[in-house]
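*Asks:* Have a look; sequence and predicted model below, questions after that.
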Amino acid sequence: MTTSLADHLRSLPDEALAALLQLRPDLVLPVPADLSALAARAQARVSVARALDGLDQFTLQILDGARLTRDPSDGTTSVDAILAVAAVPAQGADPAAVRGALNRLRALFLLYGPEHALQVVAGVDEVSSPYPAGLGRPALDLDPSAAALCADPARLRRTVLAAPPAARAILDRLAAGPPVGTLPPRALETPTEEATGPDAAGSGAGSPVRWLVENALLVPISDTDAGTGGTAVELPREIGLLLRRDSGPLGPMQPLPPALGTAALREPKAVDSAGAGQAMELVRQTESVLEAVAADPPPVLRSGGVGVRDLRRIARIVGLDESTTALLLEVAYAAGLVGEVDLTGATTTRAGADQQVLPTASYEAWRAGSLARRWEQLATAWLAMTRQPGLVGQRDDRDRLITALSPEVERAGTPTARRALLGVLAGLDPGTAPGVDEVLALLAWRSPRRSRGREVAQREVLTEAARLGLTGLGAITSYGRLLLTDSATAESRVAAGTDDPLGVRLGADESTGEASVAVRALDELLPAPVDHFLLQADLSIVVPGPPEPTLAAELEVLADPESAGGASVHRVTATSLRRALDAGYAADDLHALFQRRSRTPVPQGLTYLVDDMARKHGGLRVGSAGAYVRSDDEALLTEVVADRRLSTMSLRRLAPTVLATPFQVGRLLTMLREAGYAPVPEDASGAVVLTRTKVRRAPARVAVTNRAADPLAAPRLTTPRVLGIVEQMRRGDAAARAARRAPDPVRGGAGRTGGAATTAHAHTQALATLQQAIRDKVLVWVGYVDAHGATTSRLVRPVSIGAGYLRAEDERTEMLHTFALHRITAAVLDE
């Protein structure tokens, strides 16, 4: 006699139930009412599929062995039967490994029961292949002729040995699994036609498939291909087992993960150095992309995302390919550094219309941080974001181009895939750099159900990890390992709600300002920020390391960048000095800045250039007339009027020191500067107007790193919380059993099926019973109608009646409940 899963769960101690909930935390979302509900949920398709997704290839093969060896009468199997098919002498696994896999399956309650009567939970057959271990159904279930052939082992072997070579090749393919193939329409009825398809080679006169069908080695089945109307054939299980006599009933067994035969061994220091250099490059490239976005914000398409032309333009400006630019945009968006902003004066409210992409207010704070902190924010966002940048540039199901930042890039399982791939590298010795194919093979063994059909996306993840500096020379870096640990710990705190119930911060290091372990490790590898530069005679500035934020802001104003990297090069020009003077610097300020920052003598040519630009700067004043030009130097104004390059401005002298033009101030300033002059604008009072560029920013966004990395992941449960859930389910189970023992008038809702007089009489009688129970302080069975209209019963101890409500204590849960009197249908004293 078999035992149901619910009864089996009831017989377990609390510790065993707690272990189940910790291995399968999705079972408590929400908390089951009792153990029967827990058993039903543990056998549900979604929960079983989630449990199977985390199993390795060998454990899944052992589960197929359990399905394959079930007794047709009661559906049970045994450990000995599974060992018989798995631990065969030729190619089988070690019995200890088989027992270890069985223990994992029993711990997950995919198998349950005693060793001599193991049962497979119902949901396994629903979410797994209908052909366990790639073997077909028994011949008795398919065809009488095939069953008669398989019942005679000697005849079966002779028939298989007599098969033509082409027919034997078809048998070997089907024996490897899956055991079904498809024939074209009327292939078996028309000898002149030939069968096609990957699993059936020809069907005309003398064709191998026709020979196999005529000799009962293949059985036509009723299932047909809906698209072509072809007939399907199936290889009986007994024949498949015969053909697998060398490899075993379950096929080739692989108890251990595949070995890394061609993995290179790198020096860990070289791996960290290569990764740290790429991390610096990632931060620099991200800043360049966001600066290009800020300079010319791309519009948001009506369907969402950034257009192909805008992405191509940004990639050309920063000198990157489009795929890398899309990756940086997606990571910056996930980190909350870029977002959408509505244009001023927008007249439509349609999604994606009249919006631009701009850096957010968080971008300034990010720029002010250290290189390691900036990298950590980007890398953590990449780990946690549910977007797949590799899809940008491809086409969707409707043959539409997928653009960056569009909704079509969303893929919910991407964070899990990233962590799984990096987990493979983190599980190896430091400095081990396996090939891409070896990593994918190892991941396919660890989680074959999740990896099937996702090889392209997995290769993209490894490429992105290298671009982000998480890996170097093909191996994971030391700070990359620490980042995985830090982010997993922060995610567990967010998921469990112990450290951050609202999920609004990453962890303690953000609230206290303390750097994480990964940041400290990367800081030791990166060159220290410098607060100085080296001035050259050709007016070039060499910064021997990453500049401090203050120095970087100064260089952005007074010099033009020429090259980036570990040591960046900038150049001082007349244009850059004029930009600095426009921003409010005076000549003395620039001389002092160069003297303070430079570790080499300031070239005399630079001093002369600063003085010359300062002397020219402001010699002309531009206002609105259209616009006007004024200067105390009458000869300079005469030169401007006579300058042919300014003839289109229609300048005319209003006074010896004033010129006017019908054009606006902006155009006049541009034309004068292009002609080599150095004008400055002034307001109506004559004061100089500083022209530091105004920076537009999008509203602040919450980074994805403030949420759990995997939206599909179940919460991690602490031991006290799990034990509390187990106790709650035990109480619910006891209450359910007690409800089944309730008196008939309470269970049936006395008076509810009679007339109005009968119902009123039953309700009055119930109130009298409750008042008596309050006086005598005894237990009473109460039947009532809940909010969903269902009649339920509960054993309670009434405390008081008043204001239309009954207040009573449930002794099992030790909680005080309130019942509306008009919903009470019956009350019976407990005997």
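*Replies:* Here it is on my side, so go on.
*Asks:* going forward, measure contacts and count neighbours with C-alpha atoms only.
*Replies:* Fine.
*Asks:* tell me which element Thr182 is part of?
*Replies:* strand 180-183 (DSSP states H and E).
*Asks:* can you map out the strands along the stretch 351-500 of the chain?
*Replies:* 355-359, 432-433, 471-472, 475-476 (DSSP state E, counting those that start in this stretch).
*Asks:* Of those strands, which stretch is the most buried?
*Replies:* Neighbour counts (mean count of other CA atoms under 10 Å) averaged over each of the strands of the stretch 351-500 of the chain peak at strand 475-476, with a mean of 30.
*Asks:* Take this one as well and set it beside the first:
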Amino acid sequence: MSTSLADHLRSLPDESLAALLQLRPDLVVPVPADVAALAIRAQSRVSVSRALDGLDQFTLQIMDAARLTRDPADGTTSVDGVLALATTGPNPPAPTAVRAAVDRLRARFLLYGPDNALHLVGGIDEISPYPAGLGRPATELDPRTAALCADPAKLRRTLLSAPPSARAILDRLAAGPPVGSVPPGALQAPAVGADDDLPPDDTNGGAPTGSPVRWLVDHRLLVRVSGGKGGTTGMVELPREIGLLLRRETGPLGPLSSSPPQVAATPREPKAADSAGAGQTMEVVRHTEALLEQLAAEPAPVLRSGGIGVRDLRRLARATGSDESVAALLLEVAYAAGLTGEMELPGAAGRYGADQQVLPTAGYEMWRAGSLAQRWEQLARAWLTMTRQVGLVGQRDDRDRPITVLSAEAERAGAPAARRAVLGVLADLEPAAAPSAEEVLALLDWRAPRRSRGRENAHREVLAEAATLGVTGLGALTSYGRLLLAEATASEDDATDDPLGLRADAEDGGSAIRILDTLLPAPVDHFLVQADLSVVVPGPPEPALAAELEVVAEPESAGGASVHRITTGSVRRALDAGYSADDLHDLFRRRSRTPVPQGLAYLVDDVARKHGGLRIGSAGAYLRSDDEALLAEVLADRRVEALALRRLAPTVLVTPYQGGRLLSVLREAGYAPVAEDATGSTVLTRPKARRAPARVSVATRALDPLATPRLPLPRLLGVVEQIRRGDAVARAARRAPAVVRGATSDGPVPAHSHHDALAVLQQAVRDKALVWVGYVDAHGATASRLVRPVSLGAGYLRAEDERTEMLHTFALHRITAAVLEK
């Protein structure tokens, strides 16, 4: 069949071959040596499985129709035969829909050939052994069952006589898959005369039936296909003829639907959905900033097993007023965006035996300087592309250990593809459509059943995370979320066409940022000072205003309008950071839209007057002041007795402790000292923020790291031309005089063309001879190995390495040369 497919590929124009490579990009990694190698790769199990993964449920059912209508003699089918089988049963699909599905299969070369002699590529039967969920024909399973199926009247009578419990098993197997396991003893024959001892079966009118599976096997409705030790366990299979008979009400292929399920949910108001999502984006940015500030104040230690411990996660969630699940999501997203990272601890190990801490990186400062929309977009892009499944946090791994935040156990390579699939379903609906989770799962199951089945929990988690991050609002995809997904997908598709990013948008942000900016309240550059020294910011503050408020005020509440309070400690902190009293007065006059209360001016002047009244040096340390009465007060204060102060001069006190401790103890006691250097100049510093090494955000990666990059059409045409040249060289080599391979005067002669390499390998399998095999490994590097071929088929070479006594498997499309060992 590979030769037939190769001949068919050779007869196609370059544009058709390029279209095939565009639909199945894995066929050119690496570039095949010739058309024969391309045909073998197109039929390999891995490539065919990838092609099937992208097909919808209806197209897969039409492919099963082609498999069921194959001629046993030559293995071909026809479009008319597929159409006749697909339109059998209630509610048949339109013939145009069936032909369109056949065209989709032919475009991917899962079907090829003329309409009256269609071939299926090899590998499909290995991937899916039961077409349409039907078993094998009875002639392949058991001759006695085949005889029963050959008598339709007797078969119907046997089915009608089946007990209800046995009929339920038949109906379940008829729906597919047609095989099932049986418990121990279910197929054992009863002892002689033991029928009277069987318990009554209520489902059979009170008559004893024993095991329903045994009844079905005894009456040839099920065929035992394997058995365990002693014949007590095994598998049973429902023959195809019986399955088709049981499907007489639904059709041989089961229920067919050429269009996806309809969404019954009422669409939301687009403006309402965008407003709800925009409000959530503000909360996400605020909570993320609060989490990172808590990490900066108290870094979280990294467990020896990796990740952040449960107690630290609870501490961070409690400090920021969020749920643990939300805190875990934001920590994972911030790490993926490059805002947090690990830093080695100097010296001994820290808490929990860890030698690393998680804290903000230098990129966090740049992130804080951006607008709300820019900060959210960086987080959302990282979420789209990160290979982390946050829903696994808190669950147990294979070793029954809890999965923690940032641990390796939460790594899932298919997570980006799951997010793209779920958001793609929402994006393809009408704007502001808000389907339920069940409707989304049904759409995913119809679009790509092979990919979606078994991943329902992951898809539900994507919907919950999208709502938490503000990608969706009121259950509908927001307008800026739709643009974000489109931009991420477009950047992935254009990555190979523009690897250096020379055509990247030079503007400050994309369309998603601009749309979100119009939905969010405009940043404000002012605040309102109240008589009780509270400061109200009527909107999101500008980065400069937020930095000033962080120094001069204490936060009390956050949200659309945040509230801060000016205290003695906050004014002292501002003075320690380098502000003077005049600077603070000017700040409040310039930023406040209300008159500055007199109490605030008095507070600033009073704290500034006391600030710096005491000076601290580094002699051991020393404490000096021009106010002798103030020094006498400090010397007599019992709260600072632990410093062991003593007077050296009327204006100087000393202590055996370092200046840092002297400074902190005096401040805790209510004094306002400042440090000075050796020249007597005041030392005013901001607290030094610890930062982890900078990390690159995962938002620069492809949206689906498992997907093979799609090449543009001009490059694919160049690949086709290269394959054509290799095919011409292979044909010329086949027309050349035969050369005895394996020995010449200069040593072994390799088979350079793919066709010749396969001929050498086939000869080696027959002769059980040693052969040198040249191949391209998974990293694209060329290598060679001396092996003894065992088998050649299904797109793979299985060979034994006599040196290591190991069995190796080589994909035929990766083999570049073969030469017999001399």
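*Replies:* Received it, and whenever you're ready, just let me know what you need. Everything numeric here is computed off the predicted structure, so don't read it as measured data.
*Asks:* which helices and strands sit right next to the strand holding Thr182 of structure 1?
*Replies:* If contacts are counted by 3 or more CA pairs under 8 Å, 6 or more residues apart in numbering; DSSP states H and E, strand 180-183 of structure 1 sits against strand 231-234.
*Asks:* Where in structure 2 does the strand it packs on fall?
*Replies:* Per the alignment by TM-score structural alignment, strand 231-234 of structure 1 matches residues 234-237 in structure 2.
*Asks:* ok, now stretch 407-421 of structure 1?
*Replies:* Here stretch 407-421 of structure 1 aligns to structure 2 at residues 408-422, judged by TM-score structural alignment.
*Asks:* same check, this time on stretch 290-299 of structure 1
*Replies:* Alignment of stretch 290-299 of structure 1 against structure 2: residues 292-301, by TM-score structural alignment.
*Asks:* end-to-end on the matching stretch?
*Replies:* Criterion CA to CA, to the nearest Å; first-to-last residue distance in stretch 292-301 of structure 2 is 14 Å.
*Asks:* Tell me where the stretch 701-831 of structure 1 has helices.
*Replies:* Under the criterion DSSP state H, counting those that start in this stretch, the stretch 701-831 of structure 1 contains helices at 719-740, 744-747, 756-776.
*Asks:* Give me the contacts around the last one.
*Replies:* Read it as helix 756-776 of structure 1. 750-753, 779-780, 797-801, 824-829 (CA atoms under 8 Å, 6 or more residues apart in numbering).
*Asks:* repeat for the first one
*Replies:* Outside of helix 719-740 of structure 1, the residues within contact range by CA under 8 Å, 6+ apart are 14-15, 17-18, 21-22, 31-36, 747, 792-795, 812-813.
*Asks:* let's go with 6 Å and repeat that
*Replies:* Ala18, Ala33, Asp34, Leu35, Ser793 (CA atoms under 6 Å, 6 or more residues apart in numbering).
*Asks:* Most neighbours among the residues you listed, which one is it?
*Replies:* Among those, Ser793 has the most neighbours (other CA atoms under 10 Å), with 27 neighbours.
*Asks:* ok, for Asp523 of structure 1, nearest residue in space, not its chain neighbours?
*Replies:* Closest residue to Asp523 of structure 1 apart from its sequence neighbours, by CA to CA, 6 or more residues apart in numbering: Ala372 at 5.8 Å.
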